[in-house]
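**Student:** Following is a predicted model, sequence given first.
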Amino acid sequence: MNNVIVAGVGMTKFCKPGQQEPYRVMAANAIKDAITDAGINVSQIEQGFASYIYGDSTCGQHAFYDVAQSGIPIINVNNNCSSGSTALYLARQAILSGEIECAVAFGFEEMQPGALGTHWDDRESPFERVNKVYDQFDIPNAPIALRAFGAAGRYYMEKYNVSRDIFAQVAVKSRSHAVNNPLSLFTKPISVEDVLNDKVIFDNYMTRTMACPPTCGAAAAILCSERFAQKHNIKNGVKILGQAMATDTQASWQDPILSVGAGMTANAAEKAFNIAGISPQDIDVIELHDCFTTNEVISYEALGLCGEGEAIKLISDNDHTYGGKFVIGPSGGLMSKGHPIGATGIAQCAELTWHLRGQAGKRQVAGAKLALQHNVGLGGAVVVTIYGK
């Protein structure tokens, strides 16, 4: 019994900054929903891993205390945008070690409007290495996330001689999926023309609709051992078949595409696929880190869904949506569902769990048996997780 089981999941509807409940309330509600979904009692949870990046230390305890004050270890996790998946990674490791049999990974965020930036101007930034890359490539100054993924998009267009339409097409696809997700922030369909004519936010090519919005929300997942699942008659669990985390290497600083995690993604994906004993072409449904549509395009290739420079063919063949090889971002992804950073990775887990159970409603991927989750944090870390029925 080597697989860890996702026994239950829960999440709140994501919303714009200023419309949210306190993080404590959102997180507690998501945890309670996940406990109910798993059919267990909170007293059976032995450890908790709390993911967030905006908040004081021990916010995780403050949120969990609204569910129970049971004295269990609570570990607060901050790994930038990959924080949620890092919490899942740590919970899975704790179970695989044999130290515990049941854990909760939960994430939450109360974000502020506007582009992401640093909150610590009085000390060295972890983005000094990555900014040196953009200085070498004459990339305009901007808030770090916008500069990083904007630079990657421009470099991709130049390297493979494609137009910005490729990124607009991805945005349209994502929104078309979100239409069927009641938990998505944006559910109104858009066209390629809408995207291209929207407000330009970077380098004369990237528009606002190519970028995910700052969002607030929470999500939670109950993880357990196979033995625990059998003992407590958990029948609707989903297996984690493979999971891997990777961080930057020296190669990350060679060009703007590698600097936003393409190399980390390829390394983590290779390890996760090897652990699961499958290939990229076996996957049915995917939630990937489309914080910008540029990164979705880059990630197609880094995950091995297509060859280098072949994302445009995958898109033109509609192999990224229903009826094609893969359904990518059925939730609407970060682009449409929203990206409350600490919750994102765990919300991806929830979405894929629903698809593998056949509980995704109108957006259900028919016959889904294998799912892939991809979560990136600049600075950096990537977690790739493969789930199976």
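**Tutor:** Cool, got the structure.
**Student:** Every contact and neighbour count from this point should use C-alpha atoms.
**Tutor:** Fine.
**Student:** Quick one: end-to-end length of stretch 157-166, please.
**Tutor:** 9 Å (CA to CA, to the nearest Å).
**Student:** next one: stretch 315-327
**Tutor:** End-to-end distance of stretch 315-327: 11 Å, with CA to CA as the criterion.
**Student:** likewise stretch 246-259?
**Tutor:** First-to-last residue span, stretch 246-259, CA to CA: 13 Å.
**Student:** and what of stretch 295-314?
**Tutor:** 15 Å.
**Student:** One more: stretch 36-50?
**Tutor:** Distance across stretch 36-50, first residue to last, is 19 Å (CA to CA).
**Student:** Now for S174, how many residues are close by?
**Tutor:** Neighbours of S174 under the rule other CA atoms under 10 Å: 28.
**Student:** and the comparison structure, right after this:
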Amino acid sequence: MTLSITGPLSCVFNRRPVRARLYDWQGHQFKLSLEAVATALGEIERWPGYAVTPLLELPGMAAQAGLGRIFYKDEGERFGLGSFKALGGAYAVLRLLQQAVASRLGSSPDSAALAAGAHRDIVSAMTVTCATDGNHGRSVAWGARTFGCACVIYVHEGVSPGRRDAIAAYGAVVREVAGTYDDAVRKADADAREHGWHIVSDTSYDGYVEIPRNVMQGYGVVADEVMRQMPSGVRPTHVFVQGGVGGLAASLCAWFWEKQGVEAPVFVVVEPQRADCLLRSAEAGVPTAAPGALDTIMAGLACGEVSLIAWDILSAGADAFLTVSDAAAADTMRMLAAAPFGDQPIVSGESAVAGLAGALLAAQDPKLRSALKLDERSLILFVGTEGATDPLLYQKIVGSSPEEVKGRGVRWRAAT
């Protein structure tokens, strides 16, 4: 059996010198830093339900692709929310509420105190809001319920009913906005200004930086966990990661760049063909929006405008930007579920697989394989950013329910 991933694949290499200086150049450490990730981890690991998510190795797939080793960080069970986003939105909500209490009382409570109902007179009067394609809004809503404030979430018309219901289940008010994710961002911003709400967005723009920075620091926990899980003496030579507004990609890029300097892995960002703001920005050399309806099954990546903090990091730290088709994403989901090369079956959502799809396609293209230095010695890290966050859509694409695939995984572990 061969890899059955459908093209086409587009690639733009960074036009600037990549990681030409140490990470602290031009104040990058004031945007994202290892120190701030450590602070986030110290808080998050005390939350009820915290567990390090699995780092899976896929030797059968690696051999089939002519690569050394493939490692897949599976975020599908993170805090029961189904995605890595639980690390970002909820952490930013916590930081916002801590600051509000500190400004009134002079000291900042920890997460356990807020979750237990301390200072409810202060935090219950606050409302957090954001726009979402699904997962970030779910994290913000969960954080709001956990730490005691109100929540209003804006979704665009392309967000599925399943994802809306998952957000509402945490007590948030969910409002639909006509248009795209970026239209929802603007509506959330306007309503927050009118009502005095607090925006907890995962994308930064002019005049709005601090909270997205906190979101991205939470995402850095993924990289910290990965490197503690890697076999002794093993480091990835390549990281392929999903795009979206760039928050996760920039967080991982910053972590490896600051931690490993010139030995940092080749870093590649992968987006949907129909939502390619980062690739367009790399091509133009400045933040550039993706036009159109951003219609892609990779709903969590359906973003037309880059986060400015993320772009500051990626424009100097990412080696290349790829785009993949919806067909490639669907093929990769089915391949992970079927596990045709003897690896563990994996439940991966539509937005979880762009990085893996891009790497497998690049490995089959002789020119890109050479340009990206992919060979039999390559150790490639992927982050499976979500599980089946929309179970009905997952079953429609894969042909099996998430429970059926998980059951095959249990039998696989028993057999091996």
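**Tutor:** Thanks, I have the structure now. Here the structure is a predicted model, which means the values were calculated and not measured.
**Student:** TM-score for these two?
**Tutor:** TM-score for the superposed chains, counting by TM-score structural alignment, normalised by the length of structure 1: 0.28, backed by 184 aligned residues with a CA RMSD of 6.8 Å.
**Student:** same for whichever strand or helix holds C151 of structure 2, what does it pack against?
**Tutor:** Assigned by DSSP states H and E, C151 of structure 2 belongs to strand 150-156. With contacts taken as 3 or more CA pairs under 8 Å, 6 or more residues apart in numbering; DSSP states H and E, strand 150-156 of structure 2 sits against strand 127-132, helix 135-147, strand 173-177, helix 181-195.
**Student:** right, and those - which one's nearest A414 of structure 2?
**Tutor:** Comparing these against A414 of structure 2 with CA to CA, the closest turns out to be helix 135-147 (31.6 Å).
**Student:** The closest one versus strand 127-132: what angle between them?
**Tutor:** 160 degrees (axes from the mean of the first three to the mean of the last three CA atoms, to 10 degrees).
**Student:** which other helices and strands contact helix 135-147 of structure 2?
**Tutor:** With contacts taken as 3+ CA pairs under 8 Å, 6+ apart, helix 135-147 of structure 2 sits against helix 89-105, helix 111-115, strand 127-132, strand 150-156, helix 161-168.
**Student:** Would you reformat these as TSV and include distance to Q64 of structure 2 and mean neighbour count?
**Tutor:** Below are those laid out as TSV (distance: least, CA to CA, whole Å; neighbours: other CA atoms under 10 Å):
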stretch	distance to Q64 of structure 2	mean neighbour count
helix 89-105	37	21
helix 111-115	46	17
strand 127-132	37	26
strand 150-156	39	25
helix 161-168	35	19
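**Student:** Serialize the ones you listed to CSV and add fields for distance to I397 of structure 2.
**Tutor:** Output for these, formatted as CSV (distance: least, CA to CA, whole Å):
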stretch, distance to I397 of structure 2
helix 89-105, 28
helix 111-115, 38
strand 127-132, 22
strand 150-156, 22
helix 161-168, 15
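**Student:** Indicate which one of those is closest to R186 of structure 2.
**Tutor:** Short answer: strand 127-132, nearest of those by CA to CA, at 8.3 Å.
**Student:** Give me the residues contacting that closest one.
**Tutor:** Here strand 127-132 of structure 2 makes contact (CA atoms under 8 Å, 6 or more residues apart in numbering) with 93, 137, 140, 144, 149-156, 181, 184-185, 188-189, 192, 197-201.
**Student:** ranges for the strands of the stretch 1-150 of structure 1?
**Tutor:** 4-11, 47-51, 74-77, 102-109 (DSSP state E, counting those that start in this stretch).
**Student:** Scan structure 2 for its longest helix.
**Tutor:** Assignment by DSSP state H gives helix 210-229 as the longest helix of structure 2.
**Student:** about what we covered before: right, and the helices and strands packed on strand 150-156 of structure 2 - which one's nearest A38 of structure 2?
**Tutor:** Nearest of those to A38 of structure 2, taken as CA to CA: helix 135-147 at 19.5 Å.
**Student:** Now do the closest one against helix 161-168, angle only.
**Tutor:** Relative orientation of helix 135-147 of structure 2 and helix 161-168, computed by the same axes, to 10 degrees: 20 degrees.
**Student:** Quick one: the helices in the stretch 1-150 of structure 1, in order.
**Tutor:** With DSSP state H, counting those that start in this stretch as the criterion, the stretch 1-150 of structure 1 has helices at 23-38, 59-64, 83-96, 128-136, 144-160.
**Student:** Which of the ones you listed sits closest to Q373 of structure 1?
**Tutor:** helix 83-96 (8.7 Å).
**Student:** and that closest one with strand 47-51, angle?
**Tutor:** Going by the same axes, to 10 degrees, helix 83-96 of structure 1 makes 160 degrees with strand 47-51.
**Student:** residues making contact with helix 83-96 of structure 1?
**Tutor:** Helix 83-96 of structure 1 is contacted by residues 2-4, 47-53, 77, 79, 100-107, 223-225, 243-245, 341-346, 375, 377, 383 when judged by CA under 8 Å, 6+ apart.
**Student:** Buried ones among these?
**Tutor:** Neighbour-count burial (16 or more other CA atoms under 10 Å) applied to these gives 3-4, 47-53, 77, 79, 100-107, 223-225, 243-245, 341-346, 375, 377, 383.
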